[in-house]
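Q: sequence first, then the predicted structure:
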Amino acid sequence: MSVRRGTNLDRVGGFNDAVVLDAIRRSTRLSRVELAEVTGLSGQAISNITRRLLEAGLLRDAGRQRTSGLGKPRTLLELEPAGQYAVGVHLDPAVVTVVVLDLTGEVIARRSVGTPHADDPDVLIDRIAATIEDVITEAAAPRDRVTGVGIAAPGPIDVERGVVVDPPNLSAWHLVPLRDELRERIGLPVLLDKDVTAAASAEKWAGGGGSFVFFYLGTGVGAGLVIGDEVVRGSSSNVGEIGHVIVDPDGPVCYCGRRGCVGEASQPRYLVQQAMQTGVLAQGIDLDDRGAVDAAFARLCSEAEDGPGLAREIVAVLAERIAKVVEDIANLLDLERVVFGGPHWEQLAPLLGDAVRAALEERFLVRSVHPFEVAGTALGVDVGAIGAASLVLDQTFSPNPSVLLPDRELVGER
């Protein structure tokens, strides 16, 4: 990923601070001379900015860098991990995950709690607020250094109003003002984004730039997009609603009224139902009991991993459905890779990754120009929550060109 360039014109103080922080984050450690080279800022501007960031506790000295010849060793600068913290919340219909990241993006505390089966918004928001307070305490993060809370929620959402609209697997949630309700309870700034967008942002934050699709496998499915190192959000920040792409005209009836939507055909509930019908799993599993379905789904995945048989065939059909969707997205947008993640990815990874890779080998249309990679997230099951927190940190690190507009009263670097 390329480092943004700063500018030596007036009225750009905040922009240049972010340019410097972002350059150091990407390289881990840089000297002031190297910062001037990669950002295009003058030596005087770099001195002013780094002094300010050191005083603010966002940077720290990281030792000396030997130079060739007789030159004086250069002082290296790195991020101060305790300079800022961000909280990330991932709201999934089955589980709520809360993490705290330090300024370098490391997870320093986490906790998961089950989503109440009643789905009552007030009950769940109270539980989220209490969990946030517990995790901040566990992280020993000073309150005045907690920048804010990011929430990754299933779509559709209204980002402008901070509202969760009508998530298909949270039946009681209709136009819930989650952002404002949570802000009232915890007294911290809160931002809301889609779960798949947050996950894609997390992958980008961790160094996985370029052009890729993040395929989310949870209670539902979704796709987050990064193209040319930029997270794609769409006109209303609801990009990635792929759940109603039809992959099997004879498949299960979706709540939308059509058959074979990939979201419905990929749900653990449906796969467990198939396993019962074919005798892979014993009859009597309550398909309306999330805990029972999750346990049965884990057994199905384990049996599929053991070897050929009906369980493996169920997962192979799932892989084909998913590959069809990934194929269409990758060919349409000329992507470099797909990254899989979400609560159910780890259980499916031993089989799904290879099966999808094999299915795509002959169907990626520009494979003679560049390969198409299939990978699992390196961030584990917490990728949604990490992504939500990284969206908060991103406000610190991502230079915003809007500060260059002439109606802003900013202090320029001299």
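A: Yep, it's here. Numbers count the residues shown, from 1 in each chain.

Q: can we go C-alpha only for contacts and neighbour counts from here?
A: OK.

Q: where is the longest helix in this structure?
A: helix 310-333 (DSSP state H).

Q: pretty sure Pro156 sits against Asn169.
A: No. Using C-alpha atoms under 8 Å, Pro156 makes no contact with Asn169, being 11.4 Å away.

Q: so what touches the longest helix of the chain?
A: The contact list for helix 310-333 (C-alpha atoms under 8 Å, 6 or more residues apart in numbering) reads 213, 245, 247-248, 262, 265-266, 271, 274-275, 278, 280, 300-301, 303-305, 335-338, 351-352, 355-356, 359-360, 363-366.

Q: next one for the comparison:
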Amino acid sequence: MLVLKPEGTRKKNANTLLHILLKEDGISRVELSRMTSLTKTTVSAIIKGFKDSGIVEESNQVSTGNIGKSPIPLHIRADAVYTIGVHLSRERIETLLMDAQMNIITYNRGEDYEKFGLEGVINSLFININKIREYAKKKKINIGAIGIGIPGPLDAQTGVVKKPPKFKGWKNVPLRSIVQKEYGVPVWIENDANVCALAEKWLGSGRNIHNFINILLNEGIGAGVIINDELYQGTYDFVGEIGHFLCYEQGKFQYLEDIAGADVLLRWANSQGLSVKSLKSIAELLQQDNQIANSIVKKIATWIGSAIVNAIHMIGPQTVFIGGKMVVLGEPLIQPIRKIVSRYLFGEQAVNIQFSSISSNAVPSGAGIYAMIHWLEKKCSEI
């Protein structure tokens, strides 16, 4: 049996209180004690450490109408830490600045890569991070950490990006150390679909949903999995790789993202004579009820729907959120997915399939949240 030393117990308790404060803004010491079964003395001592370190602040006392002293609401300070959230995608860099209350202060959408390769992408990464840093400097904001969401596979513990499919020139890249060396602040990296799920949990429609899957439909297809309100990461960093579900197509096994990714959809559309350059162009054809476009999107949706059925049977979520570039296709995409799920779902499960409510900047938002939470956890462990 694991026996925690006193300092280990204190760190564990501090981490527990931190996460409750993040989720329950305005909670009081009395409520924290009641929720955790920690003594009021223990809670007060930890909260004092949080206050002294600039992590937590108190509101003015709020009258409850009861006799005696009213409970004092507690809040994570907005300026406890500022983080840069990054989406390092296969096309461009997106960056944003976020405070510790998860407010987005500014957002930047970078240009498409001029040089698609390791050196060109890293150069673009620095350019776009620097834009946020320049803004922060003008506002006298100190950046405490950087979070990066990037297609996997990767090792979140070591910060090494292994070999993402459809990402030319990337193999065992020590991304965290590269960025950390450049800026001198802590850096955390995580799979783009995972941080997307975090954004849905903290900022989107997943706030009050305990178990859900958030699917990112881009050139690659990935999924972030939330179980019991926490991001599930498994033993290895391959959780949620729904894009590598096997499908039997044209007489052979193929990965889902190789027959249903956004790039595949565009190639297929052009091979059928539609002459389109973007998913938006396909969406416009769908609005015009173009039969070829409808047929192609329905086929893609059928493959995605079948993968979602398999994922639901493994995980048992309440909801499946769909985000990424392909959400621009709208109802012609999601309706066939819902139809497949409804038809083939085993048992009496009621699983809601819906578009993500924060699809436009979910990955950089989630990356910022990921870095912020890790920074706060580290800070609390030092108190």
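A: Alright, I've got the coordinates. Keep in mind the model is a prediction, meaning the values are calculated, not measured.

Q: more neighbours: Pro156 and Asn169 of structure 1, which one.
A: Higher neighbour count among Pro156 of structure 1 and Asn169: Pro156, with 21 against 14, using other C-alpha atoms under 10 Å.

Q: once you drop chain neighbours, what's closest to that one?
A: Nearest residue to Pro156 of structure 1 in three dimensions, chain neighbours excluded: Val165, at 5.6 Å (C-alpha to C-alpha, 6 or more residues apart in numbering).

Q: how near is the corresponding residue of structure 2 for the one you found to Ile178 of structure 2?
A: Under the alignment (TM-score structural alignment), Val165 of structure 1 pairs with Lys162 of structure 2. Distance, Lys162 of structure 2 to Ile178 of structure 2, using C-alpha to C-alpha, to the nearest Å: 14 Å.

Q: the more surrounded of the two?
A: For the pair Lys162 of structure 2 and Ile178, the greater number of neighbours falls to Lys162 (17 against 14), based on other C-alpha under 10 Å.

Q: can you pull the contacts of that one?
A: By C-alpha under 8 Å, 6+ apart, the residues touching Lys162 of structure 2 are 152-155, 170-173.

Q: in helices, which of the contacts of helix 310-333 of structure 1 fall?
A: Per DSSP H, the contacts of helix 310-333 of structure 1 map to helices at 262, 265, 271, 274-275, 300-301, 303-305, 351-352, 355-356, 359-360.

Q: of the residues you listed, select the buried ones using a PyMOL command.
A: One line in PyMOL is enough to select the buried members of those, burial here meaning 16 or more other C-alpha atoms under 10 Å:
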select buried, resi 262+265+271+274+275+300+301+303+304+305+351+352+355+356+359+360
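
Q: quick check: the farthest pair among the ones in helices among the contacts of helix 310-333 of structure 1?
A: Ala275 and Leu360 (25.9 Å; C-alpha to C-alpha).

Q: which SS state does the residue of structure 2 most remote from its centre fall under?
A: In structure 2, counting by C-alpha atoms, centre = their mean, Ile67 sits farthest out from the average C-alpha position, at 44.7 Å. Three-state call for Ile67 of structure 2 (DSSP: H, G, I helix; E, B strand; the rest coil): coil.

Q: now check structure 1 for the residue matching Arg90 of structure 2.
A: Checking TM-score structural alignment: Arg90 of structure 2 goes with Pro93.

Q: could you check how far that match is from Val176 of structure 1?
A: 14 Å.

Q: these two: who's more crowded?
A: A direct count of neighbours by other C-alpha under 10 Å for Pro93 of structure 1 and Val176 places Pro93 higher, at 22 against 19.
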